[in-house]
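Asker: pasting the structure only:
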C-alpha cells in the first residue's frame, strides 16, 4: 500500500454552512424540481437567438424551463427509456444541451456526453460501451456521423435532432417532435415525470463522462447523483457564488468542468447565460455582463496578452498609465493575498489608477465580473495576479472527471497564487511518498464503466482516488500542483523536469505564445516546440513590416525567431540549468482540437503531439 502524509481536510476556521451539506437533495432531478419550486418566475437561462437585426438574448425562467424539461423527459420515457438507461448528447455548448440533460435527469435516465469533435469511430465505441439507447444530435453533421456508424450501434433506437430536418428518416425525430410526444404522454399520465423523479435514489447513475484519452480507448467515468448533489451543496456551503450572480457559460458541457457549472445553479439559483462559441466570448461578455465565468487558462492567457499588446501599440501616456496601474495593482494584490488592504499613499494611488485604467479593463469583460474560475490546466500565476490587479480575481481550482470536477478551489476571501486553494468541505486529501495527490470524498466516481481493472488501479482499498498528479500542501492547506505524474521526465543526466510548469511560465512571459511543448526524456538536454497565437502574431507582424503576409511566412521568419529566442532566454533565466531550453522549433501552424492535438477543454495532448512531430524533436538532438 502507498504510504502518504497525514490526511488534510478543509481548514477548521473556514465558515462552512453544514446544514446545506447535510440537507442536500436526493438527486439532480430532485434538485431541479426543488429549484423550480423555490425560484419559479426568476431567470434560469439566457441564450442567443437569431433576429432580424442579428441576434438577441432571450431569458428563460425556471418555470418556463420546467415546462420544456418535463416535455423532454416525458418524451424520453415514451421512447422506452427505463431508469438508469443511457441517453447521449452529441452537441456543442448551447441552451438545448442543458434542457436535454435535465430532461434525461427527470426521466431517471443517465447522460452520456459526447464532444461534437469526437471522431466517428470513438463515437461508436462510446455509444456501444455505454449501451446508449437514445442520442441527442446537435445538427445534421452529428446525425451523419451517427448514420455512418449505425451498424456498430444497434442499441441506439432513436436519434433526436436539435437543428435541421431528419428527411423522413424513421430512426430520427426532431426536438420539437420529442416534446410533442412528451406532451401527449403527460396527457395520459400527468404524474409520470414526478414518479420517475421520486424513484431516483442518491446511489443511482446520473452521468457517464468519457475521458478524452491520448492513447487507447477513452474510459467512461461513472458519476452518481450523490456526486453531483454533493458538488452543488459543497460550493454553496462555502458561499462564494450567490443567487443574484449571473454566470456566462461557454465551456464544453461534455467536459466535467462545464457539466459541474451547469449543476451549481440548480443548488444556488443563479441565472446562466449559455453560448459555446469561443469566438463570441468577448462580444457576448459586453452584452450579457456576467458576474462570474469559468474558463480554461488559455482564455486568460490570450486576454492578458491582447491587452498588453494593445497598450504597447498605443504607447505614450496610455502605456505609462497602464504600466503604473499594473504595477500598483500588483502591490495591492500581494497585500490582499495576505488578508490585508492597502492604506496611505498606496491606497490613494491605486484608487486613481484603478479609475483611469482598471475600470476600462473591466468594461471589456462586461464591467460586473466579481471573479473568474480557472480549471482544467495550470494557470500562470503572473497572469492570474495581473487580472487581480485589474480588479478581477481568478479563483483557480482543481479536480478530475473522476472527482466530478471541483475538489479544490481558492476562495474569494482566502487565496494563494500558484495554488489551487483548499479542498471543498467533505474531501480528504493525502500526499503519497512519491508526491502523488490522493483524494477521498462524496464527489469521487463509482468507477470506470465496464473496466474494473482500471478502477482497481485508480481507487485503493481505503477508497482514496490516485489522481496521477504530483503536488504539495503548504502550511495553511493550500494545494500546489507540480505536474502530471506521467508527464514528469528524467534527462539522461538523471535530473527530473516538470514540463507543465515550464510551459506555463513561458506563456506568462511571451504574449505571442499559444503553446510550448517541452521535450527531453532520456536526452542530454531539454528542447521544445513552439506555436504562436494567430491573432497576436498578426499584430506583431504589422508592427514589424510583415503586414499581409501569411501566418506561416511570419512565424518562420528570422525576425520572428529572434523575437521568440528573446522570450526563451528570459524563461531560461528563471530555470535550473538542467531545465533550460537549448533548442526549439516554431511550428508553421498552431495546435488545434480539430487536429486532435488539444482536448476540447484546450489541454495539450502531449503524447499525440510528441509522436506527430517526432522527426522535428529528434532533429534537435542529431549530432549532439
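Answerer: Alright, I've got the coordinates. These numbers were taken from a predicted model, which means no experiment stands behind them.

Asker: going by C-alpha atoms from here, please, whenever you check contacts or count neighbours.
Answerer: OK.

Asker: which helices and strands sit right next to the helix or strand encompassing residue 88?
Answerer: Counting by DSSP states H and E, the element that carries residue 88 is strand 86-90. Strand 86-90 sits against helix 95-106, strand 110-114, strand 132-137, with contacts defined as 3 or more Cα pairs under 8 Å, 6 or more residues apart in numbering; DSSP states H and E.

Asker: the structure to be compared is supplied as follows:
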C-alpha cells in the first residue's frame, strides 16, 4: 500500500478544550477585534473581551437552565454571529453541540434530535420553531426550544445572572481533549444521516496544525479576515470558524449563501471558503455580464490568457509576451473580478467536491488563488490541502501535519491521524465498518498519491457505475466538466447495469435570463428551453468536453435535459449542493429509462 505522512507540527495538551483561546485572549488583549457582526448593512466590531463576555453569559444561562456536562444541545440556524456565540457557550457549559441544517424537514429534525438525545434546541426563525414543534410530542427528552430571533440569548443571559464565575470556570475547565465536543450529522446523500462524534481533540488538533502548518499565511498574519457563508452545520465551515478563533483572524458571517456578493463588498475578506459550485457561478456571472456589455469576446480571450499564465507559472514561469497580455487583461478584466469580492481577497479554499482544473487556473491567473482541499465529516473536515506557493492544481494537496494517507489495493483512500472521529454516534456496527483493526479510516473515496505526496480524488466507491459490459465509470469527473458550462445547473451521470453511459442535465434559471434576451427567447420557460435546439447544442458542447477526458467506453452517449432545476428546496441536493443520486433516480426514473428506450 502506498502511504504518505506529514509529522505533527503542534501538539495539544490533554487538559485543553475549544473554549480556552476565547477566555485566554480576552484576558490578554480584551480590546482586540475578534469578529465583525452583521447589523443591517453595517458590520459592528466585536472585541475579544465582548465575545468572551457574551459566550460566558449564555453559558451561565445554559447551566441555570439545567444543561449539564455532556448534555447535547441542538442548533438550527443560518450562518450568523449568534451561531458562534452559542457554539462556544455550549462548550463552556461543558455540553455538546449538535448542528442541524436550517433547511431540514421536521422528519430530519426529529431524527437528529432523537438520535443524539438532545436536551434542548436553539432555532433561529419562527419557521424553524414551527418545524421543531411539529414533532415535539415525539421528542420527550427535549426540554427547551429557544428562538434566537425571539430574544433567547437575552433570556438565557438574565436567567444565568446568579451563576458564579467560579461555577462557570469549573464547568468549562472540566472538559479536556478526550471529551465529546459535537455530533455532526452527515448531509445524507444516501439514507439517514449518521452522527459523527468529534472530540475537542479532533477539532483543536486539526485547527492548530492547519493554521500553523500549510495555511499559516492565510491566518497567522495581521489584517486577515475570513467571511463565512457556507452552512455552519457542515464541518467544513465549522472548522474554519474554529481556526479563525484560534488564530485571532477577524471572523464574519453572511447568512445568505445564494446572494453573498453585497457582504463581500462591505466585509472585504482576505480569505473565503466555498464549494466548487460557488466558484463556477462567480465565473459564469462574470462571463454573462461581459456578454451583456458587448465584451464577451474580450472576456473569453482574457480567460484563455489567465489559464495559460497560470499553467505557465506551474511549469516555471510565463514568457514576456504572455506576461504583457496578462498585465493588459489584469487592467481590463481581472481587477474588476477582484473588486467584486471586496478588493482584498487573494486566496480561497474549496472543498466538498472537485474544482475543475481550468477553473482553478483561471482564478489563479486572475489573482485569486483557490486552494483545493479534501476531507470528510469523519476527519473533522480536512485531511489534505494545497498551500500558497505550492498549489498543484488538479490535486487536493498533501496531508496536513499529523496525517497519514494511504491508498488501498482497490484504490480507496485511507486515513490515520488524531483528526479522525471517535465513531458514529450509537452505531458500533457502522464504526467497525469504517475504521479497521489497524486504525485506518476507510473514506470511500478513490484516489491516487503522486511521488510528491499530492493526493488526487478520482471517484467515490459507492458511486462507481458498472455498465452492462462490465466497464467501471467514475461519474464525478464527467459531471464536474459538464456543470462548468454557464447554462448548466446540475448534471448526473447514469449507466449502472445499462448498455452505455448517459446523463441527466438541468439548466440554470438565472443564467438563462441573459441567454434568452440575447437569443430572442424572451418569455420561454424551462420546459420550452429543455427541448430548444440551441440549448441542446450548448449542452452537447459540455458533454463533448467531458467525453474528451475519458476513454470511449466511459463516454456519455445520450443525455436528457430536465424541464425543472434540481435544488435543495426540491429535495434533490444536500445543503452543501451535492446531488442525492438515489432521489434523482427515483423521481426521474421515466426520463432515465427513456435514454435507453
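Answerer: That came in fine, so what should we check first? Just so it is clear, the structure is predicted and the values come from calculations on it, not from any experiment.

Asker: pull the contacting residues for residue 310 of structure 2.
Answerer: By Cα atoms under 8 Å, 6 or more residues apart in numbering, the contact set of residue 310 of structure 2 is 361-362, 364-365.

Asker: and in structure 1, which of these remain?
Answerer: For the contacts of residue 310 of structure 2, the aligned pairs still in contact in structure 1 (both residues aligned by TM-score structural alignment, their matches' Cα atoms under 8 Å) are 361, 364-365.

Asker: can I get these in CSV with neighbour count?
Answerer: What follows is these, written out as CSV (neighbours: other Cα atoms under 10 Å):
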residue, neighbour count
361, 27
364, 23
365, 25
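
Asker: can you tell me which of the residues you listed is closest to residue 248 of structure 2?
Answerer: Residue 248 of structure 2 lies nearest to residue 364 out of these, by Cα to Cα, at 26.5 Å.

Asker: please pull up the equivalent of that closest one in structure 1.
Answerer: Alignment note: residue 364 of structure 2 maps to residue 388 in structure 1; criterion TM-score structural alignment.

Asker: and the strands in the stretch 151-300 of structure 1?
Answerer: Shown for the stretch 151-300 of structure 1, the strands assigned by DSSP state E, counting those that start in this stretch span residues 158-161, 172-174, 205-210, 220-224, 246-249, 271-274, 292-295.

Asker: which one of the helices and strands packed on strand 86-90 of structure 1 is the most hemmed in?
Answerer: Of these, the one with the most neighbours on average (mean count of other Cα atoms under 10 Å) is strand 110-114, at a mean of 28.

Asker: tell me, it lands on which residues of structure 2?
Answerer: The aligned range for strand 110-114 of structure 1 is 96-100, by TM-score structural alignment.

Asker: what about the matching stretch, how far off from structure 1?
Answerer: Superposing on structure 1 places stretch 96-100 of structure 2 at an average distance of 0.5 Å from its equivalents, by mean Cα distance after the TM-score superposition for structure 1.

Asker: who touches that stretch?
Answerer: With Cα under 8 Å, 6+ apart, stretch 96-100 of structure 2 has contacts from 70-77, 87, 90-91, 109, 112, 116, 118, 180-185, 232-234.

Asker: same question, stretch 565-579 of structure 2
Answerer: 101, 103, 187-189, 230-231, 234, 275, 277, 352, 489-490, 492, 506-509, 580-581, 583-584.
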